[in-house]
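Visitor: coords below, sequence missing:
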């Protein structure tokens, strides 16, 4: 069984070697999907999404 783990913004940026502004520019342009939101400040993407971008 393969579990799709959660990747927080900080880890996402590190894996793709990008800064916060660039990450959210991609989100706003639709290049990557909106993150899943747990609450107002806590967001994540699933690892499968990150792997598609790297």
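Guide: Thanks, I have the structure now. Please read all numbers here as calculations on a predicted model, not as lab measurements.
Visitor: alpha carbons only for contacts and neighbour counts from here, please
Guide: Fine.
Visitor: And the residue nearest the centre of this structure?
Guide: Central residue of the chain (CA atoms, centre = their mean): residue 45, 4.2 Å from the mean position.
Visitor: try this one next to it:
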């Protein structure tokens, strides 16, 4: 049986924000979750491991989270 990964664990594994996760799902570049209950979803570990294996080829076109330094400069309007 395939293990189910909940959102909090998924975000820590991948290292992205919740909004980036939902942006990627909306654009079709990230696996959709499965419904576990009325208010609960999760992702099959197999779907996530398959996605991670193909990650280098998927990086083009994905919105990558800013590093702390890039975010600071973007906020203050200074160049990197």
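Guide: That came through fine. None of these values were measured; they are calculated from a predicted model.
Visitor: just to revisit the earlier point, checking the residue nearest to the centre of the first structure next. Helix, strand or coil?
Guide: The local conformation at residue 45 of the first structure, judged by DSSP: H, G, I helix; E, B strand; the rest coil, is strand.
Visitor: which residues touch the aligned residue in the second structure for it?
Guide: Under the alignment (TM-score structural alignment), residue 45 of the first structure pairs with residue 43 in the second structure. Contact analysis of residue 43 of the second structure by CA atoms under 8 Å, 6 or more residues apart in numbering lists 4-7, 31-34.
Visitor: what's the burial count for the alignment partner in the first structure of residue 18 of the second structure?
Guide: Here residue 18 of the second structure is matched to residue 20 in the first structure, going by TM-score structural alignment. Residues lying near residue 20 of the first structure (other CA atoms under 10 Å) number 12.
Visitor: So residue 20 of the first structure sits against residue 14, correct?
Guide: No - contact criterion CA atoms under 8 Å: residue 20 of the first structure and residue 14 do not qualify, at 9.9 Å.
Visitor: All the strands of the first structure, residue numbers only.
Guide: For the first structure, the strands defined by DSSP state E cover 6-7, 36-37, 43-46.
Visitor: If anything else comes up later, I'll come back, but that's it for now.
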